[in-house]
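J.: got a structure for you, letters missing:
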């Protein structure tokens, strides 16, 4: 396989994973970022991102001489055959994706890109961005290609090296084929299409996943009202190959760096196109209500009215990141719940295995480094992120620390029977409640 010279602009979750994985495939990669402190740490092999397998790949790439980090974007791209833009496209005004970073980088590098180079947009961008960037470059000898990423935080390296598909979009086939060749060793199904369709694939996929999550949260609430078990319901659904088992777990809402901004961006794109996307509107509004539903459930589990004042109620939060396996707090549904609890007066203490204490303070939450600290004198524990290690906690010990022996498990992650045997009431979502096992009295019968 031909070894390409590649530049990656942006060393975040997507950029650093892309750079390290392409280097592991034998390509020669130079990566740059606007954060010079981050670059200095990366040159020493220090990875700030909590991502399984990524530190090892970075170290291997540096040691093999296939991966390097440079401060200047111009230096990174000047000899590259393919330049990957992996810069943030956060939610901008009105929900539309903010393309300022994409435009800024394209402007800076357009005069130093080598003839025949392919500029690859890896960032999630609205339909039409490739054409806009091509017009900005104003170079007939440089092609702009859309190559959306489908990486999940926490499993990004695995996802990159074991993709379901590779999508490459270009209005001319040659550049698309050159980009697809970068991934040849992976042997994944490859979709070659036009740039607009490739850009649309990413939004269509993420919004469909958001739809499944909002749908299953609604079904979970309906199960509670009808006495059904959401676990059995989704198992029965998941065996249907038309549906599949993924993204059918209820929770405190969907969040993270992708789904919230991508759903809003597609909503805005639809409005600009004059299309009334009512289904997507309901998906977004349903998710916006989920945090309030969770807070109401917490109040009821603590023996209060759903809308009661929670002043003085001490609550421990298990998990604060938006998903297990990451240290990412961006648009975390756990923080949405925490914010509403704090607004209603609750006293909050939180623990998350992914947080080191170096993160910015979380308003309204005292973050500690031991899960047992959050249980001391708490009226309830609330599991918000499904870290595997929460299953292995010493629940009898926690029962002895709690003021109120109840756990609200927003992700149905824990073993209700284990908690019951420990003397703790378990309250899940879309499933029947499980109360503590009561030890029979040993007093003689009169």
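T.: On my side now, so go ahead. Values in this document were obtained by computation on a predicted structure and should not be read as measured data. Residues are numbered from 1 along each chain as shown.
J.: could you use CA atoms for every contact and neighbour count after this?
T.: Fine.
J.: packing partners for the longest helix seen in the chain?
T.: Ranked by residue count and defined by DSSP state H, the top helix of the chain is helix 195-226. On a contact count with 3 or more C-alpha pairs under 8 Å, 6 or more residues apart in numbering; DSSP states H and E, helix 195-226 meets helix 129-137, strand 143-146, strand 166-169, helix 230-238, helix 259-272, helix 278-301.
J.: return the distance of stretch 194-212 from the chain's centre.
T.: 16 Å (C-alpha atoms, centre = their mean, to the nearest Å).
J.: hmm, who's touching that stretch?
T.: 124-128, 130-131, 145-150, 167-172, 247-248, 254, 258-259, 262-263, 266, 280, 283 (C-alpha atoms under 8 Å, 6 or more residues apart in numbering).
J.: any chance you could map the helices in the stretch 51-200 of the chain?
T.: For the stretch 51-200 of the chain, the helices defined by DSSP state H, counting those that start in this stretch cover 54-64, 73-77, 100-109, 129-137, 156-161, 173-181, 195-226.
J.: use this one as the comparison:
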């Protein structure tokens, strides 16, 4: 049964990566999207998504004739043996995932997919969605399978082609095997389960990571108060195989298109199921508090008042390696600075958004001009290579706030700047409040 004719509905981060990677595995892939302008750009090998390796896969798939793009859903999916749903599920009322787009597409697909086709849901959807879509399809000859994605922006291609695991869930064992076979050759463990469990895996994983990030950010605050070094603490923790080193880096809070939305959806599911998920709720609350704590550090660094004070900001994307601003903690910190009257000048290597009350510049050194403080909010490697002596000359203040502990404090110290990180200790007490 290999290779297969596959349709991918939706060409966002997940859909385009899924389509291009499946084509690279030898499948015949047709991607469908309602955005005619985007489809036309993709047909010519152009994508607006900043994702290492994706442009090369796109070009290779087009050149080999294994990847094409259409607007017509019926034409794209009509002969496909597997139809992947890679559609947005934004946060809806009370935090629940909005399935409007998914259900609308499935309603249309049920009339056009061939007998024996498998609908593969890669979108992050609440537990029970596969059963809901099965009822909506209302065809005994079409199976619905949950196959959640675990792609990180900035490493999505590598994550798809070198996954930690592949999760496939359905009530039909034959449909599970058919979808699992599409990934033959990747060599990853395959978790075969029921649809509800597969749907829960994605939320369970993301919410655990969110809690881990909130934990380390709060731990950083505690280290500052007690004089411990967060870097040493997390190194000692990460060497424990039960914990591991991943997601133990501090920052201005967690964000992006997945974690906040998925945490809200998980809390909503828990509420409906009458389960008190206080641990996750506390992680969400801690995340919001930590963004405010970054602003408090900046405020204290400039004398206790932000009104009329110029603040330089390095980084706006929610993480390095992407141009994604969705639920970016950097954007929230900038917003909070503006609410207190700060004059914000910002730079990001990948994106120049139009932000109310913010001057966005194309040169990182311009953010330092007459700035009382500079804040590093995204961990772009370019920021580590900045000439901090030039920054010091341009600034009127002397403080660089680095909630991600991204910078090496030594070059800043040589330039006469004060580094304020998260946690303190062996690297100096600059990140701690005065005794």
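T.: Alright, I've got the coordinates. Treat the numbers as computed from the prediction; the structure is a model and nothing was measured.
J.: re earlier: ok, which of the helices and strands packed on helix 195-226 of structure 1 comes nearest residue 325 of structure 1?
T.: helix 259-272 (17.4 Å; C-alpha to C-alpha).
J.: which residue numbers in structure 2 go with that closest one?
T.: Against structure 2, the aligned range for helix 259-272 of structure 1 is residues 259-272 (TM-score structural alignment).
J.: is there a quick ChimeraX command that grabs whichever of the contacts of stretch 194-212 of structure 1 are buried?
T.: Buried subset of these, written as a ChimeraX selection, criterion 16 or more other C-alpha atoms under 10 Å:
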select :124,125,126,127,130,131,145,146,147,148,149,150,167,168,169,170,171,247,248,254,258,259,262,263,266,280,283
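J.: ok, now how distant is residue 18 of structure 2 from residue 148 of structure 2?
T.: Going from residue 18 of structure 2 to residue 148 of structure 2 by C-alpha to C-alpha, to the nearest Å gives 11 Å.
J.: swap in residue 339 of structure 2?
T.: 39 Å.
J.: and residue 323 of structure 1, how many neighbours?
T.: 24 (other C-alpha atoms under 10 Å).
J.: map it onto structure 2.
T.: Residue 323 of structure 1 maps onto residue 319 in structure 2, by TM-score structural alignment.
J.: quick one on the thing from earlier: buried residues in the longest helix of structure 1, which are they?
T.: 195-204, 206-221, 223-224.
J.: could you check how far the spatially most central residue of structure 2 is from residue 108 of structure 2?
T.: In structure 2, the centroid-proximal residue (C-alpha atoms, centre = their mean) is residue 256; its distance is 4.2 Å. Distance, residue 256 of structure 2 to residue 108 of structure 2, using C-alpha to C-alpha: 30 Å.
J.: so residue 303 of structure 1 is in which element?
T.: Here residue 303 of structure 1 sits in a region with no helix or strand, counting by DSSP states H and E.
J.: distance check, residue 125 of structure 2 against residue 277 of structure 2.
T.: 19 Å.
J.: right, I mislabeled it, should have said residue 196 of structure 2
T.: 19 Å.
J.: on that earlier part again, grab the nearest non-local neighbour of the match of residue 323 of structure 1.
T.: residue 378 (5.6 Å; C-alpha to C-alpha, 6 or more residues apart in numbering).
J.: thinking again about what came up before, let me see the contact set for the match of residue 323 of structure 1.
T.: Residues 256, 328, 378-380 are the ones in contact with residue 319 of structure 2 under the rule C-alpha under 8 Å, 6+ apart.
J.: shouldn't it be within a strand?
T.: No. Under the criterion used here (DSSP: H, G, I helix; E, B strand; the rest coil), residue 319 of structure 2 is coil, not part of a strand.
J.: how much space between residue 269 of structure 2 and residue 372 of structure 2?
T.: Going from residue 269 of structure 2 to residue 372 of structure 2 by C-alpha to C-alpha gives 45 Å.
J.: between the two, which one's more packed in?
T.: residue 372 (22 against 18).
J.: hang on, residue 148 of structure 1 packs against residue 123?
T.: Yes. Under the criterion of C-alpha atoms under 8 Å, residue 148 of structure 1 makes contact with residue 123 at 6.5 Å.
J.: related to what we said a few turns ago, next, the contact list for the residue nearest to the centre of structure 2, please.
T.: 318-319, 324-329.
J.: quick check on those residues: which are buried?
T.: Neighbour counting over the contacts of residue 256 of structure 2 (16+ other C-alpha under 10 Å) leaves 318-319, 324-325, 327-329 as the buried ones.
J.: against residue 341 of structure 1, how distant is the aligned partner of residue 287 of structure 2 in structure 1?
T.: Using TM-score structural alignment, the partner of residue 287 of structure 2 in structure 1 is residue 287. Distance, residue 287 of structure 1 to residue 341 of structure 1, using C-alpha to C-alpha: 17 Å.
J.: now render the contacts of residue 319 of structure 2 as TSV, adding distance to residue 116 of structure 2 and secondary structure.
T.: Putting the contacts of residue 319 of structure 2 into TSV (distance: C-alpha to C-alpha, whole Å; DSSP: H, G, I helix; E, B strand; the rest coil) gives the following:
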residue	distance to residue 116 of structure 2	secondary structure
256	37	coil
328	42	coil
378	47	coil
379	47	coil
380	47	coil
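J.: can you redo the residues you listed as JSON lines with distance to residue 231 of structure 2?
T.: Output for these, formatted as JSON lines (distance: C-alpha to C-alpha, whole Å):
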{"residue": "256", "distance to residue 231 of structure 2": "24"}
{"residue": "328", "distance to residue 231 of structure 2": "24"}
{"residue": "378", "distance to residue 231 of structure 2": "18"}
{"residue": "379", "distance to residue 231 of structure 2": "16"}
{"residue": "380", "distance to residue 231 of structure 2": "19"}
